[in-house]
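Enquirer: Just to be clear, the model below is a prediction. Sequence and coordinates:
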Amino acid sequence: MRQTFISLFSLFLSCFILLLGIGLINVLLPVRMNLDGLSTESIGIVLSLYYVGLLIGALYSTSLIKRAGHIRMFAGCVSLGAVSILICSLYSEAMLWGAMRIVMGFCIACAFTAMESWLSDSSSKETRGQILAIYNAVVLAGLFGGQFFINVANPQDNMLFVIAGILMCIAIIPVVLSRHFGPVVEEFSSMSLRLLYKRSPLGVVSCFISGILYSAVFSLLPVFAKAFDITGFQLSLYMGAAIFGAFILQFPVGFLSDRFDRRTVLLVLLLISASAGIAVTILAPLGITWAVFLATAITCGIIACTYPLSITEALDKLRQSEIVAAMSSMILAFALGGVLGPYSASLVMDKFGGDALFYFLAFIQLLLACFVVFRMTVRQALPIEEQEQFVMQGSVISSAVELDPRTEYHESQYRPCAEVETTLMVAENDPALAVALSLAVAKVNAERGIEVAEALAILPNINVLNLFQAMSDILPEHIAELTLALVTVKPELGSEIAKLTPSTES
């Protein structure tokens, strides 16, 4: 596991920096639009459009990865996301910002798809649960830290947009400089929402409602905070408390959901969350800051737990072979809820005031609680020992489907690049020409040339020492990578290759 984490360090670093930028822009946009005098309804529309982009990205990200590869697609989409942020700094116009939010949502969905399939490819059956846990922690740590960048400059200036764009650009560097070649992407069939609803009505409805709740609270919380003069560094702490609650409450919620009837746990949590939300609106005018922060952390934490609870509830009713297909539909249900959440909440806030946010959330949660009670009357509880295990979801941008330990594990299949395939075909009849081809590839692309040489070294009719000597003359600055690649496939020649290495470095 330690070796796997080291090999994935560059990807985790890129993920953390990317989430710093996302965390900053998520709190900056509603604050800036509020300062610019936009109505709460307009703010809600702009923030809702982000989830439209997420939905489009979820539908087309796999096709883009297959076309361009993981690294190029990740770099291109994150760069485009940075451009959309910088464009927002040029003009304070709601229509423009809405369009850029769609672009941002699309880019983030594609970037997360690339990262999660890469992590899945690099994990084994034994390690993917641990990798998912580390990934969730990195995502939440980035979102948490990003909130505090809003204190670097005045939100009415353009400096914070520039900082968010810089962070996203920096996030590209660790992945681009990584030696890891992107994995092969496999497409999975999707179960229709209609069929999934027949199998698990509560799972689908609660996924949809959790999308409304999550998108509404984490998009409009800065607007609520402004109504009670929670600004500056205090706003960062307030948003940080909400994200911390979303992280820390998953542990007790997961413990309870695995030991009791999951529907009962969900019902009790919804009632607690609705009560905590109403308490926020009562305590905020009284200026009891610590109590407001605590109640917000509780209600936001439970709202964040509603999504993984919904997934687990649905999976209780499915066979393991259906889990991956069903998860795609649950992501769709969540995204549809995400589109409606901020706009619906903004209409309520525009009519009744900023403090109406938590009343709106409480009302939606109570509606879901009623549906939970209804489902409990028409279907008996599943025996505890037959329930699926709760799995923490640190981000609901996507659900890390292939990393989920509950899904059936499939060993990744390596597919060589076109240069490797061509060279191996040539090597069957003309080894010398194959070596010459590998040298030609190395002159154009060093990493690809080493990959071709590594593939050739496996063949019995290739003189590995001569190949090493020829490649080292062309790639003296990559001698360490070349040595490692050839010794890995031909360990019995390690000592002889080592004898040649000093002379090539001198």
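Expert: Here it is on my side, so go on.
Enquirer: make it CA atoms for all contacts and neighbour counts henceforth
Expert: Will do.
Enquirer: tell me the contacts of the spatially closest residue to Q389 that is not a sequence neighbour?
Expert: Spatial nearest neighbour of Q389, chain neighbours left out: D258 (6.0 Å); criterion: Cα to Cα, 6 or more residues apart in numbering. Each residue near D258 by Cα atoms under 8 Å, 6 or more residues apart in numbering is listed here: 384, 387-390.
Enquirer: how close does D258 get to F251?
Expert: When distance is defined by Cα to Cα, to the nearest Å, D258 is 11 Å away from F251.
Enquirer: How about the strand or helix carrying N136, which residues are buried there?
Expert: In this assignment (DSSP states H and E), N136 forms part of helix 128-146. Applying a neighbour-count criterion of 16 or more other Cα atoms under 10 Å, one finds 128-129, 131-133, 135-146 buried in helix 128-146.
Enquirer: The residue nearest the centre of the chain and G105, how far apart?
Expert: Residue closest to the mean C-alpha point of the chain, counted by Cα atoms, centre = their mean, is F112 at 4.1 Å. From F112 over to G105 the distance is 11 Å, taken as Cα to Cα.
Enquirer: Could you do S61 as well?
Expert: Noted for S61: a distance of 12 Å to G105, by Cα to Cα.
Enquirer: this is the other structure I want to compare:
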Amino acid sequence: MGTLLSFTALFASIYLVQLGSGSLGPLDALSGAVVGFSTEEIGLLGSAHFVGYIVGCYVTPRLIGDIGHTRTFAAAAAIGAIGALLHPVIEGPLTWALLRVLTGLAIAAAYTVVESWLHAKTDNQNRGRVYGIFRVVDLVGALSAQGIIAVLEPASYAAYNLVAMFCCLCLLPLALSQRVAPATPKAPRLRPIKAALLSPAAVLGIIVAGITGAGFRMVGPIYGLENGLTQTQIAIFLASAILGGVAAQYPVGWVADKTDRRRVLLGLSVLAAVSCLGIATLMEPGNAAGFYLGAFVFGLTAYPIYSVSAAYANDLAAADFMVELNAALIFFYSLGAIVSPTISAWLIAEAGPEAMFFFMAAVHIALVAFTLFRMTQRHGTGPRTPYRYIPRTSMLLGRMFKGSNGRSGGSGGSAKD
């Protein structure tokens, strides 16, 4: 208990980071609609966020090596606050897109610092408990952010000032903590080609998770507006998907630890495609309860795909490649997340709101087809590493599990894909 309490400052900081980052995306979408941005321009804002995010994931470990954890976190908070504060000062889709690059970079940097700190200050005996608290804090922060969206006035100084305030407040727990910052970590190399060759099916699952997750989060508010939902209802709509993802983790994890994970990935993809088609064809504008249920089922089926794909890829990886592998998976997730908001917004503008979920159904169907093809190429075996819910937060997250996955080394087998 004492060990967990000693990380309170880090947990408090990451909760405040999630409050700011989780509310900024939907706020920008709603604000863009208020000030007259086109649907495509609003989608560009979501894509810009993940451009900054992937840059932040890549450069932050090196920045930590130059100036340390605390100064890097302070710089990230300052950049995030500036990016939020400038939104109502300088209006325009391209300007806001540049600001979202900055805030995306800041969010990635903040997560990288915290996760690096947690890894350095834990060991195999307490890492699982510490990580369990970390993921609960992250999820509670995400849900809390949706509640904030329900009461913020879009395109107002007060709304963006509140987001900036969270960026500033996240500094206080670390600044007032007496814990000594850890030693500088070694930055993982980014080796996406090796990861893709290790398991093409897992990498495609990661990309699909980026497409569906980012599209829903960044363009979901516009989908809600097009279907007659109020701002409060949009907040509940977004939160319902998060709750669905949370509810799925234990049962999906239990199944994924007992069978070939490609079968689990296949089943989730089929169900996700069905849920997307159901939302696209059955939802009636103004039926808030129906949208809540649809979003919950969507989160239940689509959100676990990242964790299943990551666990599957880790089954194949040598112990000394796991950190680099998980860095590459964040890279592939970001690729999907960059293109998805722009495509989803364009489809809504051209073909109506239901087109967004038809698009998501199509990418899940593609994942089903590719997974079936890969299953004909190699025979599967049982899982070799335990399933875990994995947030898409930084390229250093893989360090949290290295050495505690039940494997002491060796190379990944070739019996699976």
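Expert: Arrived safely. Being a predicted model, the structure only gives us computed values, none of them experimental.
Enquirer: mean offset of the helix holding N136 of structure 1 relative to structure 2 (after superposition)
Expert: Superposed on structure 2, helix 128-146 of structure 1 shows a mean distance of 1.0 Å to its aligned residues (mean Cα distance after the TM-score superposition for structure 1).
Enquirer: excluding its backbone neighbours, what's nearest E153 of structure 2?
Expert: A159 (6.0 Å).
Enquirer: how about the helices in the stretch 151-300 of structure 1?
Expert: 159-176, 193-199, 201-227, 232-248, 250-257, 262-283, 289-315 (DSSP state H, counting those that start in this stretch).
Enquirer: Turn those into TSV, including distance to G81 of structure 1 and mean neighbour count.
Expert: Formatted as TSV, these follow (distance: least, Cα to Cα, whole Å; neighbours: other Cα atoms under 10 Å):
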stretch	distance to G81 of structure 1	mean neighbour count
helix 159-176	8	22
helix 193-199	30	15
helix 201-227	18	24
helix 232-248	23	21
helix 250-257	30	17
helix 262-283	33	20
helix 289-315	25	24
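Enquirer: Figure out which of the ones you listed is closest to F358 of structure 1.
Expert: Of all these, helix 262-283 sits nearest to F358 of structure 1, with 5.1 Å by Cα to Cα.
Enquirer: helices or strands next to that closest one in the packing?
Expert: Applying 3 or more Cα pairs under 8 Å, 6 or more residues apart in numbering; DSSP states H and E, one finds that helix 262-283 of structure 1 makes contact with helix 289-315, helix 356-378.
Enquirer: How much space separates V137 of structure 2 from Y303 of structure 2?
Expert: 18 Å.
Enquirer: whoops, A195 of structure 2 was the one
Expert: According to Cα to Cα, A195 of structure 2 and Y303 of structure 2 sit 21 Å apart.
Enquirer: quick one: contacts of stretch 4-19 of structure 2?
Expert: If you take Cα under 8 Å, 6+ apart as the criterion, stretch 4-19 of structure 2 is touched by 107, 110-111, 114, 118, 129-130, 134, 137-138, 140-142, 144-145, 163, 166-167, 169-174, 177, 179.
Enquirer: let's see it at 7 Å
Expert: For stretch 4-19 of structure 2, the external contacting residues (Cα atoms under 7 Å, 6 or more residues apart in numbering) are 114, 130, 134, 137-138, 141-142, 144-145, 166-167, 169-171, 173-174, 177.
Enquirer: same thing with stretch 473-487 of structure 1?
Expert: Outside stretch 473-487 of structure 1, the residues that reach it (Cα under 7 Å, 6+ apart) are 443, 450, 454, 457, 472, 493-494, 504-505.
Enquirer: which bit of structure 2 covers that stretch?
Expert: Counting by TM-score structural alignment, stretch 473-487 of structure 1 falls onto no part of structure 2.
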